[in-house]
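*Asks:* Could you look at this predicted model? Sequence included:
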Amino acid sequence: MATSRERAPRAEPLAAPSLSPPIVIAHRGASGLRPEHTLASYELAIAQGADFIEPDLVLTKDDVFVARHENNIADTSDVADHPEFADRRTTKTIDGEQVTGWFTEDFTLAELKTLRAKERLPMLRPANTDYDGRFQIPTLEEIIALAKRASAETGRTIGIYPETKHPSYFASIGQPMERRLVAALDAAGWNGADAPVFIQSFEVDNLRRLHALTKVRLIQLLDDTGGPADGAAPSYADMISPAGLKQVAGYAWGIGPNKDMIAVGSKPATTLVRDAHAAGLRVHPWTFRAENYFLPRSQWKGLNPRGHGDVEAAIRRQLALGIDGFFTDFPLIGVEMRNAATGKGSRPKGSI
């Protein structure tokens, strides 16, 4: 037995075997290599073997879903270079914070299609700026069509993993998202629990309303600080207690926690995966990024924040803890780590 001077190292929590075969979710597409939320980013992610592509969804003035990280498109488009839209720059309060920029809900789809996407993180991903100005802002309909076409071409089922962005805010301005999203998925023939779709949200009531409207699988997103913007739970910390997870299981198929809620660097892992599995919830953590900037110091390689560190180790560890899938900006790395962990071939059919 270890003495007080020589304590045994704390062991990892017992792994909870995955409840479902682990999936690789391309976070905003292959966003480490192309400007996020563009068809080019999604196409590359599919070619690299991703199982799902993830569009963040916001609405236009004429109620069309488009894929942008935020409804404020100042940092993800060339809108500032369009003098005809200069007077639409404004300040709004969204989820309790004041935000200044140009907002999708103030543009028709036709107007948004005159804009072009640009890299959101140019200091960390300068190579991606070579693609600035090449790609349009895609619609949900275009993304669904891409997933279906790629499924037919590759022989793999390519799913979509949409996130409803700021649903309570959009509801407050007369643009509730739930029925519109369900209608779009119904039109694609995706309305059951076996559809290649997950709908995710950081809010709670949004998912509860969706639960009443569709059988499509729902994912409750969680962060390591704060709580849902709709105030439906006191904090995300409360939601990951055994009682909180049981409540989440009443409307959601799984959870999407910040990956740091599971394990960070060499620190001991938490019991979140095991606890979620005990409640019947799958676990899809976000987001594994290769750049040193996004990794703990113990996983850096070199001193350049934009250099790539040991993200492979981070993914391997969480796969060993039993996660059921994960989000990554670098789908090829994710696929290789998943396949190595599960004994699959090095690259799936249809990859490059």
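*Replies:* Perfect, I can see it now.
*Asks:* contacts and neighbour counts: CA atoms only from here.
*Replies:* Fine.
*Asks:* all helices for the protein, in order.
*Replies:* Secondary structure of the chain (DSSP state H): helices located at 39-47, 109-112, 140-154, 167-172, 178-187, 205-213, 236-239, 242-248, 272-278, 311-320, 331-342.
*Asks:* Of these, flag the one that's most buried.
*Replies:* helix 39-47 (a mean of 24; mean count of other Cα atoms under 10 Å).
*Asks:* outside of it, which residues touch it?
*Replies:* Applying Cα atoms under 8 Å, 6 or more residues apart in numbering, the contact partners of helix 39-47 are 26, 28-31, 33-35, 52-53, 135, 138, 143, 146, 150, 158, 330-332, 350-352.
*Asks:* could you flag which of those are buried?
*Replies:* 26, 28-31, 33-35, 52-53, 135, 138, 143, 146, 150, 158, 330-332 (16 or more other Cα atoms under 10 Å).
*Asks:* which residues in the stretch 251-352 of the chain form strands?
*Replies:* Shown for the stretch 251-352 of the chain, the strands assigned by DSSP state E, counting those that start in this stretch span residues 254-257, 282-283, 325-328.
*Asks:* hey, which of those is tucked in deepest?
*Replies:* strand 282-283 (a mean of 28).
*Asks:* gap between it and the chain center?
*Replies:* Counting by Cα atoms, centre = their mean, to the nearest Å, strand 282-283 is centred 14 Å from the centre of its parent chain.
*Asks:* Which one, of the strands of the stretch 251-352 of the chain, ends up nearest to R180?
*Replies:* Among the strands of the stretch 251-352 of the chain, strand 254-257 comes nearest to R180, with 22.5 Å by Cα to Cα.
*Asks:* F65 and V24: what is the separation?
*Replies:* Distance from F65 to V24, counting by Cα to Cα, to the nearest Å: 24 Å.
*Asks:* ok, those two, which is more surrounded?
*Replies:* Taking other Cα atoms under 10 Å, F65 and V24 do not tie; V24 has more neighbours (27 against 24).
*Asks:* try this one next to it:
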Amino acid sequence: MTRPNYLSAAVLCIASLMAIPAQAATLNSPYNTLTGDAPLVIGHRGAPAYLPENSIGGNELAAEMGSDFIETDVMMTKDNVLIAMHDTTLERTTDVAAFYAPRNGGYAVSDFTYDELKLLAVKPTGTGDETYPGFTPSGDDPYRIPTFADMLDALTAYNDANGTSVGMLTEGKYSDNIETSRAVIRTLIEKGYDTPEKSVVQSFDFDNVSDYADLLAAAGVEMGVAQLGIGWPLDDGTLGVLSFGGAFGTLSELSSYTDTVALGFGTITEELIAAAHGEGLSVYGWTFRPEDLEDAFDLAKPFLDWGLDGFITDSPDYLRLAIDGYGSELAPVPLPAGLPLLLVGLFGLAGLKRRT
């Protein structure tokens, strides 16, 4: 169903006033990214600051807010169905307790079949809600637990209906498991997410990331491959990525089979970005959670100065404006936390002031 894209129109309206002409931007880009292009806005599990995470409805809102990619977590159910889910348990993000008693002492995803999980709704967390002003999701049940295949189909349908090209950043939320990794790559290829412009795969597990690279090479397909972790210097000053499990890879080592490092933004430095770019690696930062538009400008500016290539964020609307406004003379006035971007777009530049 085609419907007015209010949020995208609002963002584009403001961005067009804030940014230099596109042709000039190509010739004289203000961005210090690896390619010189504007950094990516990556909706972290959709737009969880506003709607339930890892849901089709949340992904659509993130797309309308100007995301270039949607970050989605995947794992297997008991009957080997890939679903979109961050936690290994169901309590935080679903209404599972209303339907089922605990199994094996809890609610592990791996203890339930997908047919059982289809009964559950994905509920909002944090500042999220069940609706967003001016936004109506497509489909009959946009806040159920989706299969990974369904989520890709929904994103394709959104892109086709709106003339967009939002891609998928897929994170494997499981320890090293070659069969699950194989299912992730197979599903992405089958659904047409088989180019770097459409698809990036990532994991905190070094073996998973290595498996992704090997599987893509065997399939003769190129996608983006990213190693998740935190930026970490060794005692001798060597820069690299440290995983939560304690594994470490230097930027030089990682560049042999990945093209991106995705790091906790508090561990990213100007030196690290420069070193990564020197190895041909782009750098994404996670997870940016600005409270309002002014906070987004202040939070993003040093990373934009340093050349960060991608911002993974719960609030893609704020980051879209901060990135598109970078290098201009315009900056935001303080806004009430959570004020819908829709109002900013519909009522012009009321939310912006000149940068001093």
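*Replies:* Nice, thanks for sending it over. Just so you know, these numbers come straight off a predicted model, no measurement behind them.
*Asks:* Using a markdown table, please lay out the helices of structure 1 together with distance to T76 of structure 1.
*Replies:* Listed next are these as a markdown table, based on distance: least, Cα to Cα, whole Å:
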| stretch | distance to T76 of structure 1 |
| --- | --- |
| helix 39-47 | 13 |
| helix 109-112 | 12 |
| helix 140-154 | 17 |
| helix 167-172 | 20 |
| helix 178-187 | 23 |
| helix 205-213 | 25 |
| helix 236-239 | 28 |
| helix 242-248 | 33 |
| helix 272-278 | 34 |
| helix 311-320 | 25 |
| helix 331-342 | 21 |
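*Asks:* right, so of the ones you listed, which gets closest to T129 of structure 1?
*Replies:* Closest among those, using Cα to Cα: helix 39-47, at 13.0 Å.
*Asks:* so where is that closest one in structure 2?
*Replies:* Aligning helix 39-47 of structure 1 against structure 2 (TM-score structural alignment) gives residues 56-64.
*Asks:* how much does that stretch stray from structure 1?
*Replies:* Comparison of stretch 56-64 of structure 2 with structure 1 after fitting gives an average deviation of 0.9 Å (mean Cα distance after the TM-score superposition for structure 1).
*Asks:* With distance to T225 of structure 1 added, can I get the strands of the stretch 251-352 of structure 1 in a markdown table?
*Replies:* Shown next, in a markdown table, are those (distance: least, Cα to Cα, whole Å):
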| stretch | distance to T225 of structure 1 |
| --- | --- |
| strand 254-257 | 11 |
| strand 282-283 | 18 |
| strand 325-328 | 19 |
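*Asks:* Out of these, which gets nearest to R217 of structure 1?
*Replies:* The nearest among these, by Cα to Cα, is strand 254-257 at 8.1 Å.
*Asks:* can you tell me the mean distance of that closest one from structure 2 after alignment?
*Replies:* With mean Cα distance after the TM-score superposition for structure 1, strand 254-257 of structure 1 averages 0.5 Å from its match.
*Asks:* what does that strand contact?
*Replies:* For strand 254-257 of structure 1, using Cα under 8 Å, 6+ apart, the contacting residues are 200, 218-224, 276, 280-286.
*Asks:* With respect to E105 of structure 1, which of these is nearest?
*Replies:* Comparing these against E105 of structure 1 with Cα to Cα places Q200 closest, at 20.7 Å.
*Asks:* picking that back up, quick one: closest of the strands of the stretch 251-352 of structure 1 to L112 of structure 1.
*Replies:* The nearest among the strands of the stretch 251-352 of structure 1, by Cα to Cα, is strand 325-328 at 27.1 Å.
*Asks:* mean per-residue distance, the closest one to structure 2?
*Replies:* Mean deviation for strand 325-328 of structure 1: 0.8 Å (mean Cα distance after the TM-score superposition for structure 1).
*Asks:* That strand aligns to what range in structure 2?
*Replies:* Mapped onto structure 2 using TM-score structural alignment, strand 325-328 of structure 1 spans residues 310-313.
*Asks:* OK, contacts around M168 of structure 2?
*Replies:* 69-72, 152, 193, 198-200.
*Asks:* aligned partner of it in structure 1?
*Replies:* Correspondence of M168 of structure 2 to structure 1, assessed by TM-score structural alignment: I160.
*Asks:* Relative to M239 of structure 1, how far out is its match?
*Replies:* Distance of I160 of structure 1 to M239 of structure 1, given as Cα to Cα: 25 Å.
*Asks:* try A145 of structure 1
*Replies:* Distance from A145 of structure 1 to M239 of structure 1, counting by Cα to Cα: 35 Å.
*Asks:* for V24 of structure 1, same thing?
*Replies:* 25 Å.
*Asks:* One more: R338 of structure 1?
*Replies:* 28 Å.
*Asks:* now do P162 of structure 1
*Replies:* 22 Å.
*Asks:* Please apply the same query to T225 of structure 1.
*Replies:* Using Cα to Cα, T225 of structure 1 is found at 12 Å from M239 of structure 1.
*Asks:* Same check on L19 of structure 1?
*Replies:* From L19 of structure 1 to M239 of structure 1 the distance is 20 Å (Cα to Cα).
*Asks:* what do you get for P55 of structure 1?
*Replies:* On the measure of Cα to Cα, P55 of structure 1 and M239 of structure 1 end up 25 Å apart.
*Asks:* what about the corresponding residue of structure 2 for L218 of structure 1, how many residues close to it?
*Replies:* Applying TM-score structural alignment, one finds that L218 of structure 1 aligns to V225 in structure 2. Neighbourhood size, V225 of structure 2 [other Cα under 10 Å]: 24.
*Asks:* ditto for G343 of structure 1
*Replies:* Quick note: G343 of structure 1 (other Cα under 10 Å) scores 9 neighbours.
*Asks:* Then V58 of structure 1?
*Replies:* 27.
*Asks:* My read is that it contacts N71, right?
*Replies:* Yes. The pair formed by V58 of structure 1 and N71 meets the contact definition of Cα atoms under 8 Å, at 5.8 Å.
*Asks:* Now list whatever residues contact both of those two.
*Replies:* Common contacts of V58 of structure 1 and N71 (Cα under 8 Å, 6+ apart): 104-105, 165.
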